[in-house]
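Participant: task: produce atomic coordinates for the following.
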Amino acid sequence: MNEVILSETLEAFRSGDISLEETLDKLKSWPYEDLGFAKLDHHRAIRQGFPEVVFCQGKTIEQVVEIMDRLVSHNRNVLATRASSAMYEAVAKKIPTAQFNEMAKLIFVHQEDITVDGDRVVLVMTAGTSDIPVAEEAAVTAEVMGNKVERVYDVGVAGIHRLFAHQKLIDKANVIIVVAGMEGALASVVGGLTAKPLIAVPTSVGYGANFNGLSALLCMLNSCAAGIAVVNIDNGFGAGRLASIINHMR
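Facilitator: Model prediction:
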């Protein structure tokens, strides 16, 4: 349920196209719907501008299918993260319009175009190729939420000349997401090259002393470059969502 759907429902009632009973039936699960194993927040799109996003990890395939089916009945665009191919195949049988990005592990249903401002670019960068799955989670999330996204991958500090070749794109970007594992140094370097808001995403990529992303997280939190915000380890979705919020501000 977003503002457009709510407005259309109320206008249809006012014009007499639907009865009071039909209107109440459409609104009866608002603001949330209790499925027993999940309470779906159908009010979230009105509060936050995008519907509740499904975190699939730890859920059964059947639960994911039912949650997605109910969300799609109330919202035109729906997103699910940390999804498996098996989950997508089951969802697609119920919702033929569902799409899947295997690398990002995202299922999304796109039934309504969101106006995209082509002058406001979200730039997603990675230190290495191994960081791309997390970066794609961020990039696709931002795209689904109505943002123009550019990608620059594998420009880590071990070959820093690769980064400098993209300075014009860094300058053009409105928001930058930097995804890096190992020691996570790329966020500090890019942060020192731009005045734009930068969202740093530590990944669990690295050898033993990386501590599954903890070293990159601490490096990013301790960056001396100003204007850097840090999300949790491997949290591409959180970075994409935050970048979208910033990019849509006026």
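
Participant: could you use CA atoms for every contact and neighbour count after this?
Facilitator: Fine.

Participant: any idea which residue sits dead centre in the chain?
Facilitator: In the chain, the C-alpha closest to the average C-alpha coordinate belongs to T141, at a distance of 2.9 Å (CA atoms, centre = their mean).

Participant: so is the residue lying closest to that residue once chain neighbours are set aside in a helix, a strand, or just coil?
Facilitator: Leaving aside its sequence neighbours, T141 sits nearest to G240 (CA to CA, 6 or more residues apart in numbering; 5.3 Å). Counting by DSSP: H, G, I helix; E, B strand; the rest coil, the backbone at G240 sits in helix.

Participant: does G240 touch A139 like I think?
Facilitator: Yes - using CA atoms under 8 Å, G240 and A139 qualify as a contacting pair, with a distance of 6.2 Å.

Participant: okay, the two: which has more neighbours?
Facilitator: More neighbours sit around A139 than around the other of G240 and A139, counting by other CA atoms under 10 Å; the figures are 31 against 27.

Participant: look up how far C224 lies from that one.
Facilitator: With the distance defined as CA to CA, to the nearest Å, A139 ends up 26 Å from C224.

Participant: which parts of this structure are helices?
Facilitator: In the chain, helices defined by DSSP state H lie at 3-14, 20-27, 44-48, 61-74, 85-94, 132-144, 161-164, 167-172, 186-191, 214-221, 236-248, listed in chain order.

Participant: who touches N247 in this structure?
Facilitator: With contacts defined as CA atoms under 8 Å, 6 or more residues apart in numbering, N247 is in contact with 120-122, 147, 174-175.

Participant: relative to H42, which of the residues you listed is nearest.
Facilitator: The closest of the contacts of N247 to H42 turns out to be N147 (CA to CA; 22.8 Å).

Participant: and the nearest residue to the closest one once chain neighbours are set aside, how many neighbours does it have?
Facilitator: The shortest distance from N147 to any non-neighbouring residue, by CA to CA, 6+ apart, is to V116 (5.5 Å). For V116, the number of neighbouring residues by other CA under 10 Å comes to 14.

Participant: for V116, give its distance to D131.
Facilitator: Distance, V116 to D131, using CA to CA: 26 Å.

Participant: ok, now which ones touch the residue nearest to N147?
Facilitator: Under the criterion of CA under 8 Å, 6+ apart, the contact list for V116 reads 146-148.

Participant: is it true that L71 touches H42?
Facilitator: Yes - the pair L71 and H42 qualifies as a contact (CA under 8 Å) at a distance of 7.3 Å.

Participant: what comes into contact with stretch 171-183?
Facilitator: Under the criterion CA under 8 Å, 6+ apart, residues 120-128, 131, 134-135, 156, 170, 186-187, 190, 194, 196-207, 210, 213, 215-216, 219, 239-240, 243, 246-247 lie in contact with stretch 171-183.

Participant: spatially nearest residue to N212 (excluding sequence neighbours)?
Facilitator: Among residues not flanking N212 along the chain, S204 sits closest, at 4.3 Å (CA to CA, 6+ apart).

Participant: one more, for comparison:
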Amino acid sequence: MSSLETTNDLQQLLEAVANQKISVSAAQTQLTRAQNIDDLGFAKVDLSRSKRNGYPEVIYGAGKTATQIIEIIGSLKRHAENILCTRVSPEKYALIHAAEPEAVYHEMAQCVALTVKPLPTTAHYIAVVTAGTSDMAVAEEAAVTAEVYGNQVKRIYDVGVAGIHRLFAHLEEIRQAQVVIVVAGMEGALASVVGGLIEKPLIAVPTSIGYGTNFGGLTALMTMLNSCASGITVVNVDNGFGAGYSASMINHLSDTEDDK
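Facilitator: Alright, predicted model coming up:
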């Protein structure tokens, strides 16, 4: 029995425990992983994701109407701690804010955040580093994502290789971070440079910023994937959310280890 989707499934599980065909701990595991879905018709909201993954479902705002986003937020509010919606235009946010006045809009990141239950902030911080000012929108998506999930974040922007002395001025601050996110477009060289100077995990984010042969971020992506610096993990083009999410998971592991 891989999931519990009906009352009959639950009855069978309880009978199996009563007949000693399954242990109490095994049954508890199945109950913890049980599917809990709110079917809104246009969306099936995964209400048990935080139990499985540690984080609630995130709303991808692009392609959804403001009304749909509002309904999904209403569903998640009863089960989530912090709600995050990415890729939301200012026009959509105006409608969302009318329905959810406590929702906060991060304009550069194009993210909407709603705190249902405040989370403690991590002792360790994540450094978000950009090559240029033009990469800041993607970097902000990463930074806001990490902050929504209770991480301390330090932003270090516009320190690309064209003026590499700017990077060295912040190098110690970057080295003290528990996880580093490097966001770069053009040829994407900054990730390799930083990766060769630190001993912490580095998540590289290629951006679509650049001239013709940047190919919408493909050049930066290939540079990062082929980096000779060890310890670099690469996410998709412009995927600040993915970088912030992964960095949060790593950073929280560090805090958990410190608590032991």
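
Participant: TM-score of the superposed pair?
Facilitator: The TM-score (TM-score structural alignment, normalised by the length of the first structure) is 0.86; 221 aligned residues with a CA RMSD of 1.2 Å.

Participant: about what we covered before: in TSV: the helices of the first structure, plus distance to V179 of the first structure.
Facilitator: Converted to TSV, the helices of the first structure look like this (distance: least, CA to CA, whole Å):
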stretch	distance to V179 of the first structure
helix 3-14	34
helix 20-27	41
helix 44-48	25
helix 61-74	28
helix 85-94	24
helix 132-144	6
helix 161-164	13
helix 167-172	14
helix 186-191	8
helix 214-221	10
helix 236-248	8
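
Participant: and A229 of the first structure, which of those helices is closest to it?
Facilitator: helix 214-221 (8.0 Å).

Participant: Provide the aligned range in the second structure for the closest one.
Facilitator: Using TM-score structural alignment, the residues of the second structure aligned to helix 214-221 of the first structure are 218-225.

Participant: just to revisit the earlier point, the residue nearest to the centre of the first structure pairs with which position in the second structure?
Facilitator: Using TM-score structural alignment as the criterion, T141 of the first structure maps onto T145 of the second structure.

Participant: what sits against that match?
Facilitator: Taking CA under 8 Å, 6+ apart as the contact definition, T145 of the second structure lies against 84, 241, 244-245.

Participant: which pair of the residues you listed spans the longest distance?
Facilitator: Between all members of the contacts of T145 of the second structure, the longest pairwise span (CA to CA) is found for L84 and G244 and amounts to 12.0 Å.

Participant: so what's the nearest residue to L221 of the second structure once chain neighbours are set aside up against?
Facilitator: With CA to CA, 6+ apart as the measure, P206 is the residue that lies nearest to L221 of the second structure, at 5.2 Å, once sequence neighbours are left out. Under the criterion of CA under 8 Å, 6+ apart, the neighbours of P206 of the second structure are 183-185, 188, 217-218, 220-221, 224, 234-239.

Participant: now do R151 of the first structure
Facilitator: For R151 of the first structure, the contacting residues are 123-125, 139, taking CA under 8 Å, 6+ apart as the criterion.

Participant: one more time with 7 Å, if that's ok
Facilitator: If a contact means CA atoms under 7 Å, 6 or more residues apart in numbering, then R151 of the first structure has 123-125 as its contacts.

Participant: and A191 of the second structure, by the same measure?
Facilitator: Under the criterion of CA under 7 Å, 6+ apart, the contact list for A191 of the second structure reads 182, 204, 224.

Participant: what does F50 of the first structure give?
Facilitator: Taking CA under 7 Å, 6+ apart as the definition of contact, the neighbours of F50 of the first structure are R44.

Participant: quick one: map it onto the second structure.
Facilitator: Here F50 of the first structure is matched to Y55 in the second structure, going by TM-score structural alignment.

Participant: what's the distance between its match and A94 of the second structure?
Facilitator: When distance is defined by CA to CA, Y55 of the second structure is 26 Å away from A94 of the second structure.

Participant: equivalent range in the second structure for stretch 171-186 of the first structure?
Facilitator: Under TM-score structural alignment, the counterpart of stretch 171-186 of the first structure in the second structure spans residues 175-190.

Participant: first-to-last residue distance for the matching stretch?
Facilitator: In terms of CA to CA, the two terminal residues of stretch 175-190 of the second structure are separated by 15 Å.

Participant: buried ones in that stretch?
Facilitator: If you call a residue buried by 16 or more other CA atoms under 10 Å, then stretch 175-190 of the second structure has these buried ones: 175-190.

Participant: what about the residues you listed, which are in strands?
Facilitator: Applying DSSP state E to these, the entries found in strands are 179-184.

Participant: can you list those residues in a markdown table and add distance to E107 of the second structure?
Facilitator: Compiled in a markdown table, these are given as follows (distance: CA to CA, whole Å):
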| residue | distance to E107 of the second structure |
| --- | --- |
| V179 | 25 |
| V180 | 23 |
| I181 | 20 |
| V182 | 21 |
| V183 | 18 |
| A184 | 20 |
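
Participant: closest to A113 of the second structure among those residues?
Facilitator: The nearest member of these to A113 of the second structure, counting by CA to CA, is I181 at 20.6 Å.

Participant: one step back: now rank the contacts of R151 of the first structure by neighbours and give me the top one.
Facilitator: The member of the contacts of R151 of the first structure surrounded by the most neighbours (other CA under 10 Å) is M125, with 30 neighbours in all.

Participant: and that residue, how far from A229 of the first structure?
Facilitator: Going from M125 of the first structure to A229 of the first structure by CA to CA gives 15 Å.

Participant: now do Q99 of the first structure
Facilitator: From Q99 of the first structure over to A229 of the first structure (counting by CA to CA), the distance is 30 Å.

Participant: before we move on, back to that, out of the contacts of V116 of the first structure, which is most surrounded?
Facilitator: For the contacts of V116 of the first structure, neighbours were counted by other CA under 10 Å; the highest total belongs to N147, with 26 neighbours.

Participant: give the contact list for A243 of the first structure.
Facilitator: Residues near A243 of the first structure by CA under 7 Å, 6+ apart: 122, 142, 175.

Participant: quick one: the residues you listed as TSV, columns for distance to T23 of the first structure too.
Facilitator: Below are the contacts of A243 of the first structure laid out as TSV (distance: CA to CA, whole Å):
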residue	distance to T23 of the first structure
V122	39
A142	33
V175	41
